[in-house]
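S.K.: this is the structure alone, sequence omitted:
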């Protein structure tokens, strides 16, 4: 967005944007999104050819990696790359096209559970809440308080996920994307741990903010229409303070 304020045109080539989101980005006449494409070749005359056949004349190519935010940050996948050169599992856990697996609930490799686990692999979750719930589940499993399914059952669960992704045409690199079920995924951890799940007002605020971001990409932090939800949050926090802070209030 910042570059678009000074450049004649900005073209974003993103493999992680939703199919069908094509053309000018809202609020910018000179910012164009090319979804699900990659640069195929670059030529001396400045022409950039994408793998969908489209061509753009460019002065500068800027590579954006890691956790870069874009105008579509609410519905894209993180651009992180999973790489564990320090971890030797004799081939039990592999990384193929950015899919770490096989992992039960994106966390435990069945053949090495519970002694090896991964925290924070899922994409498009609500970071801190997800990490907290996931860590509590792992701690409960390691303590013996929470049981895991058998290795065979965990593998069946993983294979069912892979089949579902394949049937929906989802690329392997998006295996850890939980955007379509982020709330259910985190509530599942809470249920396993026997703790309250995500409060309804918090879920509503998340979706309201997501909607507001799409409508007001430049002012969503300053303009909103969910005062009633903010009031619910304030009431909940006040209740926590009056009762004394405990772990069920911190989520």
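M.R.: Everything's here; your move. This is a predicted model, so every value here is computed, not measured.
S.K.: contacts and neighbour counts: CA atoms only from here.
M.R.: Fine.
S.K.: pretty sure residue 35 contacts residue 24?
M.R.: No: contact criterion Cα atoms under 8 Å: residue 35 and residue 24 do not qualify, at 11.5 Å.
S.K.: who's more crowded, those two?
M.R.: Just comparing residue 35 and residue 24: by other Cα atoms under 10 Å the higher neighbour count belongs to residue 35, 19 against 15.
S.K.: and the more buried one, how far is that from residue 57?
M.R.: 18 Å (Cα to Cα, to the nearest Å).
S.K.: looking at this, residue 235 is in a strand?
M.R.: No: looking at residue 235 with DSSP: H, G, I helix; E, B strand; the rest coil, it is helix, so not inside a strand.
S.K.: that one: neighbour count?
M.R.: When neighbours are defined as other Cα under 10 Å, residue 235 has 12 of them.
S.K.: ok, and here's another one to check against it:
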């Protein structure tokens, strides 16, 4: 009998997980609560909850162009079709994901408009309770394996500042941002200078009267903003009309715009699944993906500051090598020891819990580990090199970095055309 695999989500992670499991001879069912593939790349005007009373998943906004070049946003075995530009519209990524799903016949395994309510271990299997949204029915299915691919850009993190409830202006999280029009003529405080904070501060400054970016980066980004954008340190407290900053200054704002990231959130997992999340540290996981307490469950796509689709494909191949029985996992004791050793090394370098799955410039080490342990093909070194280069350019020249064009020469080499 074929092993049954439940894949939760049909975004970038879910599609390559399903495709890899199918190629490994498994019976695959993908549950997707939207009516199409793409996950966070699906745009909707809706915010809050949708027509079925479920929280809107996507954080996509109108006019978004990728902040990474397309040359590293495809899958290892299925690149994004060539075109003149490297930085492309979000709609092109969605077209690509549909192309991928069609090419590998993944869509026939997807149950659209199916919302996963609960996953729990039961009699050496996984009981998965799912709501068929279209027909308003609840079904229960059993699987041998579960691959959690629900993404991590859907549940906002909003800081709890002193006097937050006394502030009289508008408060918005980037999850609910769709277009810049509501910021026209406003004085805006953008909290956070990660990729979304930088990008959105630049975008809304076209219409806003004034934009202040509050952050705690050790060095100010070299990127030049428009003249109506200034940078300030962290917020100390909020007031009725604005905020006090930690440097002792005060400013008034009509809108506070939180670009403060997202929580890893798995509301469908029961307590006895054996995984807990503490300040975005999902634990205990072997190699950031396999549930050590119940190793027939895996999480695809947790690491960040990575070549996302490339890494997710590598993780899926890593996981399926063990799920399919081609390789045997280390013992629970060995996996716990391996994970503890890695995390202690991270803590010793000053990593916080919320950075437990952050890779960044050292991502190549993670890819090497996955490929070596599972004896699978690694990612091409050129992919990581382009990622590191483009990420730095984003920080250094927010206005112009998307004009650059990358071309891959071979597995190690790329060129850049300005």
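M.R.: Arrived safely, thanks for sending. This structure is a prediction, so every number in the text was calculated from the model and none was measured.
S.K.: what would you report as the TM-score here?
M.R.: Once superposed, chain against chain, the TM-score is 0.72 (TM-score structural alignment, normalised by the length of the first structure); 212 aligned residues with a Cα RMSD of 2.9 Å.
S.K.: let's verify residue 165 of the first structure: helix, strand, or coil?
M.R.: helix.
S.K.: ok, residue 61 of the first structure next?
M.R.: Secondary structure, three-state DSSP: residue 61 of the first structure is coil.
S.K.: could you check how far the aligned residue in the second structure for it is from residue 240 of the second structure?
M.R.: In the second structure, residue 61 of the first structure lines up with residue 256, judged by TM-score structural alignment. Distance, residue 256 of the second structure to residue 240 of the second structure, by Cα to Cα: 12 Å.
S.K.: which one of those two has more residues nearby?
M.R.: The residue with more neighbours, out of residue 256 of the second structure and residue 240, is residue 256; 22 against 14, by other Cα under 10 Å.
S.K.: hang on, the more buried one packs against residue 210?
M.R.: No: using Cα under 8 Å, residue 256 of the second structure makes no contact with residue 210, being 11.9 Å away.
S.K.: give me the common contacts of those two.
M.R.: residue 188 (Cα atoms under 8 Å, 6 or more residues apart in numbering).
S.K.: number of nearby residues for residue 227 of the second structure?
M.R.: Neighbourhood size, residue 227 of the second structure [other Cα under 10 Å]: 9.
S.K.: wait, I meant residue 50 of the first structure
M.R.: 17.
S.K.: got the contact list for it?
M.R.: By Cα under 8 Å, 6+ apart, the contact set of residue 50 of the first structure is 37, 38, 39, 40, 41.
S.K.: just give me the neighbour total for the last one.
M.R.: In this case it means residue 41 of the first structure. 11.
S.K.: could you measure the residue mapped onto it from the second structure against residue 248 of the second structure, distance?
M.R.: Applying TM-score structural alignment, one finds that residue 41 of the first structure aligns to residue 237 in the second structure. In this view, residue 237 of the second structure and residue 248 of the second structure are 11 Å apart by Cα to Cα.
S.K.: kindly report the same for residue 297 of the second structure.
M.R.: The gap separating residue 297 of the second structure from residue 248 of the second structure is 49 Å, by Cα to Cα.
S.K.: of the two, which one has the most company?
M.R.: When neighbours are counted by other Cα under 10 Å, residue 297 of the second structure and residue 248 differ, and residue 297 comes out ahead with 25 against 9.
S.K.: spatially nearest residue to that one (excluding sequence neighbours)?
M.R.: residue 146 (4.7 Å; Cα to Cα, 6 or more residues apart in numbering).
S.K.: and what of residue 152 of the first structure?
M.R.: residue 110 (7.8 Å).
S.K.: for the match of residue 61 of the first structure, which residues are in contact?
M.R.: 169, 170, 171, 172, 188, 189, 190, 191.
S.K.: go on, residue 411 of the second structure?
M.R.: With contact set as Cα under 8 Å, 6+ apart, residue 411 of the second structure has these partners: 380, 381, 382.
S.K.: can you verify residue 229 of the first structure is assigned to a helix?
M.R.: Yes: the assignment for residue 229 of the first structure by three-state DSSP puts it in a helix.
S.K.: contacts only, for it.
M.R.: 201, 204, 205.
S.K.: so which of the residues you listed is the closest to residue 226 of the first structure?
M.R.: Nearest to residue 226 of the first structure out of these is residue 205 (Cα to Cα; 7.4 Å).
S.K.: tell me the counterpart of that closest one in the second structure.
M.R.: So, by TM-score structural alignment, residue 205 of the first structure is matched to residue 386.
S.K.: got it, and residue 176 of the first structure?
M.R.: Aligned partner of residue 176 of the first structure by TM-score structural alignment: residue 357.
S.K.: check contacts around the closest residue to its match other than its chain neighbours.
M.R.: Closest residue to residue 357 of the second structure apart from its sequence neighbours, by Cα to Cα, 6+ apart: residue 303 at 4.6 Å. Applying Cα under 8 Å, 6+ apart, we find residue 303 of the second structure in contact with 288, 357, 358, 359.
S.K.: apply 10 Å and report the result again.
M.R.: 152, 287-289, 311-312, 355-360, 363, 366 (Cα atoms under 10 Å, 6 or more residues apart in numbering).
S.K.: now the aligned partner of it in the first structure: how far from residue 98 of the first structure?
M.R.: In the first structure, the residue equivalent to residue 303 of the second structure is residue 122, according to TM-score structural alignment. Here residue 122 of the first structure is placed at a distance of 12 Å from residue 98 of the first structure (Cα to Cα).
S.K.: just tell me what residue 332 of the second structure corresponds to in the first structure.
M.R.: Taking TM-score structural alignment, residue 332 of the second structure has residue 151 as its aligned residue in the first structure.
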